[in-house]
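# whatever this is, show me its structure:
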Amino acid sequence: MSTQVSTEVGREQAAPGVPVATPSPADRRDPAVLPRRAELARSVEVLRLLADPTRLAVLALLDGTELSVTAIAHAVDRPVPAVSQHLAKLRAGRLVTTRRDGTTVHYTQANEHVAALVANVLHHAEHTLYDVPPHHR
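Okay, the predicted model is just below:
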């Protein structure tokens, strides 16, 4: 069995027959170019953060707005300490950002990519559950 070895710095090794390169932005549209291992690993971390119902609900709630931990806890009907722990994980994963106003910390989605990711996963779930998904009504 032969091992594919790269002499290019920064280029990752791949299984035989699987093209892996350092993609440019234009290459991103080419399905034959795989994402880098670091990008795949980080993506899996993000998906793991989204795989919790409370965290996903919090991110959906924060779409286009900012709220305090107390307001979020009330909206998702969970205890403040539990929501605070979830927000800490989302913050560490760079899915939310904060703004301090005196003693109150306000949370919001980190960027438009987080908003799109949350909306898309929820819309996809609706498509698997309903003949006519609520977002199409």
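# all contacts plus neighbour counts: C-alpha atoms, from now on.
Noted.
# what residues does the lengthiest helix in the chain touch?
Taking DSSP state H as the criterion, the chain has its longest helix at helix 112-129. With contacts defined as CA atoms under 8 Å, 6 or more residues apart in numbering, helix 112-129 is touched by 56, 59-60, 63, 95, 109, 133-135.
# now these: which count as buried?
56, 59-60, 63, 95, 109 (16 or more other CA atoms under 10 Å).
# just those residues: which are in helices?
56, 59-60.
# how about the residues you listed in TSV, adding distance to residue 21?
Shown next, in TSV, are these (distance: CA to CA, whole Å):
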residue	distance to residue 21
56	33
59	33
60	35
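# quick revisit: which parts of the longest helix of the chain are buried?
114-115, 117-119, 123, 126.
# for the most centrally placed residue in the chain, give its distance to residue 56.
Among the residues of the chain, the one closest to the centroid is residue 46, at 4.2 Å (CA atoms, centre = their mean). Relative to residue 56, residue 46 is positioned 11 Å away (CA to CA, to the nearest Å).
# part of a helix, is residue 18?
No. Secondary structure of residue 18 (DSSP: H, G, I helix; E, B strand; the rest coil): coil, not part of a helix.
# residues near it, how many?
By the criterion of other CA atoms under 10 Å, residue 18 has 12 neighbours.
# helices of this protein, residue ranges please.
Under DSSP H, the chain gives helices at 37-50, 53-61, 69-76, 80-92, 112-129.
# and for comparison, fold this next one:
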Amino acid sequence: MCHYMRMNADNGVCSLGVDSQYVELAVEVFAMLADATRVRIILALRDGEMAVGALAEEVGKSPAAVSQHLAKMRLARMVSTRQDGTKVLYRLENEHARKLVADAIFQAEHALGEEPAHHRRDRKEGS
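Sure thing, here's the model as predicted:
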């Protein structure tokens, strides 16, 4: 998209002010979320901390598989950990991954061609 816009000759940034460094990092975030298990992990963690075993049960995968996904998500700073005795509890690092996943699901609802459930909820809450 940037190639269609004027470039600022001084700093190489699109006129929208989008720094290419952040665009590349954003692409990495989307790549990290391009996995159904990771999206399910984020959905499971939206209400708080969980141990690997509970997450594995929630997302329907083995603890070993969930641990591998969590390790990648931890490196990407999407999740963080807290030690509780012998358990390691995982939580979302911040609200952004949760919001990205929620918005992606809302976008997916639009793809079904009917009025999305989130629009119906918004209308009911506004009444």
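# TM between them?
The TM-score (TM-score structural alignment, normalised by the length of structure 2) is 0.80; 116 aligned residues with a CA RMSD of 2.2 Å.
# chain neighbours aside, what residue packs nearest to the counterpart of the residue nearest to the centre of structure 1 in structure 2?
Taking TM-score structural alignment, the alignment pairs residue 46 of structure 1 with residue 29 from structure 2. Leaving aside its chain neighbours, residue 29 of structure 2 sits nearest to residue 76 (7.7 Å; criterion: CA to CA, 6 or more residues apart in numbering).
# burial count for whatever residue of structure 1 lines up with the one you found?
Under the alignment (TM-score structural alignment), residue 76 of structure 2 maps onto residue 93 of structure 1. Using other CA under 10 Å, residue 93 of structure 1 is surrounded by 14 other residues.
# distance of residue 93 of structure 1 from residue 55 of structure 1?
Counting by CA to CA - residue 93 of structure 1 and residue 55 of structure 1 are separated by 12 Å.
# who touches both of those two?
With CA under 8 Å, 6+ apart as the test, residue 93 of structure 1 and residue 55 both reach residue 49.
# what does residue 114 of structure 1 align to in structure 2?
Match for residue 114 of structure 1 (TM-score structural alignment): residue 97.
# the longest helix of structure 1 vs structure 2, average offset?
Superposed on structure 2, helix 112-129 of structure 1 shows a mean distance of 1.2 Å to its aligned residues (mean CA distance after the TM-score superposition for structure 1).
# who's in contact with residue 124 of structure 2?
So residue 124 of structure 2 contacts nothing (CA under 8 Å, 6+ apart).
# what residues of the helix or strand harbouring it count as buried?
In the assignment (DSSP states H and E), residue 124 of structure 2 maps to helix 117-126. Buried residues in helix 117-126 of structure 2, counted by 16+ other CA under 10 Å: none are found.
# and whichever residue in structure 1 pairs up with residue 56 of structure 2, how many neighbours?
Mapped onto structure 1 by TM-score structural alignment, residue 56 of structure 2 lines up with residue 73. Look at residue 73 of structure 1: counted by other CA under 10 Å, it has 19 neighbours.
# please apply the same query to residue 16 of structure 2.
11.
# counterpart of it over in structure 1?
By TM-score structural alignment, residue 16 of structure 2 lines up with residue 33.
# for residue 40 of structure 1, see how far away its match is.
Taking CA to CA, one finds residue 33 of structure 1 at 13 Å from residue 40 of structure 1.
# about what we covered before: now render the helices of structure 1 as JSON lines, adding distance to residue 14 of structure 1.
As requested, these are exported to JSON lines (distance: least, CA to CA, whole Å):
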{"stretch": "helix 37-50", "distance to residue 14 of structure 1": "10"}
{"stretch": "helix 53-61", "distance to residue 14 of structure 1": "34"}
{"stretch": "helix 69-76", "distance to residue 14 of structure 1": "44"}
{"stretch": "helix 80-92", "distance to residue 14 of structure 1": "30"}
{"stretch": "helix 112-129", "distance to residue 14 of structure 1": "28"}
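# noted, bye for now.
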